[in-house]
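Participant: sequence? don't have it. structure:
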């Protein structure tokens, strides 16, 4: 993998999400070079979310308005409270559109459970092998009903475009200038 390349990979077997894969309705994972190997994972996630493109916030606003019509949660924006430092978060706190489900030295777990589906994310540091240290951002979704299936029929393909674009944002900004 090139130093700045983002690659689609299987959800790592070591991930705390791996046991839920057998019953998942959707799962994907993207690996990228770790832009800040010494940074705590929650702080890195907060940076990633804060750097999401403006058009993503517009998509979230459209999503929030549309899903109100069918009784789903208004999730707000991807970015968390900019004034709250990473060390102030505790398991159970909202971090942007997600709830902090787990915070481990090697893996951050975020999720949201609504009446239509349960979404879980993992930001995991991969064990060092050849080349630079890498991160894996995994998404695992369990649909609760037909509304979840319909939602993922629309969001799934978009998700597979948006996640690599988000990761490129942080990758570009962290790359040393030549």
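Facilitator: Yep, it's here. None of these values were measured; they are calculated from a predicted model.
Participant: from now on I want contacts and neighbour counts done on CA atoms only, so please keep to that.
Facilitator: Will do.
Participant: now do the same contact list for the residue nearest the centre of the chain.
Facilitator: Nearest to the geometric centre of the chain sits residue 121, at 4.9 Å (CA atoms, centre = their mean). By CA atoms under 8 Å, 6 or more residues apart in numbering, the residues touching residue 121 are 108-111, 137-140.
Participant: same deal with residue 72?
Facilitator: By CA under 8 Å, 6+ apart, residue 72 lies in contact with 114-116.
Participant: output those as JSON lines; include the columns distance to residue 133 and neighbour count.
Facilitator: Compiled in JSON lines, those are given as follows (distance: CA to CA, whole Å; neighbours: other CA atoms under 10 Å):
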{"residue": "114", "distance to residue 133": "34", "neighbour count": "13"}
{"residue": "115", "distance to residue 133": "37", "neighbour count": "13"}
{"residue": "116", "distance to residue 133": "36", "neighbour count": "20"}
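Participant: can I get those residues in TSV with secondary structure?
Facilitator: Compiled in TSV, the contacts of residue 72 are given as follows (DSSP: H, G, I helix; E, B strand; the rest coil):
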residue	secondary structure
114	coil
115	coil
116	coil
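Participant: and the comparison structure, right after this:
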């Protein structure tokens, strides 16, 4: 299992117009029947304890600023994946995320055929609105990279029983 950082390959204007930040990670899986929703569920439905601790710390620190701690208030007709409302989906692509007053973000999960299975790619896009958004993005960036890779690695695990 090798997770590779790649150049983001999404149309930023159609996913999050004006996004100033984008990164992407890819892994190849052998599950030829995996679709974007199933991949996103494997990625976001389970959170390692060290990530939960970081999220709890983040939520405590941002509470005085009125920042959202999940997208539950923005849940759409497509439902939720982990903490994120699903904004759109096809079998090949799922887009989730929400808007806040300091920044808007999207996470895109793409599934595409590869030589030995399928490539699963997660792309994160961020549009900051003010100094708080820029400061927040700068502060979380080292953690974002570790978390993004760890969560993407979960796509190789079998789905959790329902």
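Facilitator: Noted; the coordinates are in hand. Just so it is clear, the structure is predicted and the values come from calculations on it, not from any experiment.
Participant: can you pull the TM-score for these?
Facilitator: Once the chains are overlaid, their TM-score stands at 0.82 when taken by TM-score structural alignment, normalised by the length of the second structure; 155 aligned residues with a CA RMSD of 2.4 Å.
Participant: how about residue 75 of the first structure, what's its partner in the second structure?
Facilitator: Aligned counterpart of residue 75 of the first structure in the second structure: residue 70 (TM-score structural alignment).
Participant: and residue 26 of the second structure, how many neighbours does it have?
Facilitator: Around residue 26 of the second structure there are 23 other residues, counting by other CA atoms under 10 Å.
Participant: closest one of the contacts of residue 72 of the first structure to residue 102 of the first structure?
Facilitator: residue 114 (18.3 Å; CA to CA).
Participant: so that closest one sits against residue 73, correct?
Facilitator: Yes - using CA atoms under 8 Å, residue 114 of the first structure is in contact with residue 73, at 6.9 Å.
Participant: can you give me the strands in the first structure?
Facilitator: Ranges of strands within the first structure are 7-8, 26-33, 94-95, 98-104, 107-113, 117-125, 134-143, based on DSSP state E.
Participant: list the buried residues of the helix of greatest length in the first structure.
Facilitator: When the first structure is parsed with DSSP state H, its longest helix is helix 146-174. Neighbour-count burial for helix 146-174 of the first structure, counted by 16 or more other CA atoms under 10 Å, picks out 148-149, 152, 156, 162-164, 166-168, 170-171.
Participant: what does stretch 41-56 of the first structure give?
Facilitator: Buried residues in stretch 41-56 of the first structure, defined by neighbour count with 16+ other CA under 10 Å: 41-42, 44-52.
Participant: also stretch 16-28 of the first structure?
Facilitator: By 16+ other CA under 10 Å, the buried positions in stretch 16-28 of the first structure come out as 17-18, 27-28.
Participant: can you tell me the closest non-neighbouring residue to the aligned residue in the first structure for residue 107 of the second structure?
Facilitator: Using TM-score structural alignment, the partner of residue 107 of the second structure in the first structure is residue 121. In space, and not counting its chain neighbours, residue 121 of the first structure is closest to residue 139: 4.6 Å by CA to CA, 6 or more residues apart in numbering.
Participant: what number of residues lie near that neighbour?
Facilitator: As a burial measure, residue 139 of the first structure scores 22 neighbours (other CA under 10 Å).
Participant: tell me the contacts of the counterpart of residue 43 of the second structure in the first structure?
Facilitator: Alignment note: residue 43 of the second structure maps to residue 48 in the first structure; criterion TM-score structural alignment. Applying CA under 8 Å, 6+ apart, we find residue 48 of the first structure in contact with 166-167, 169-170.
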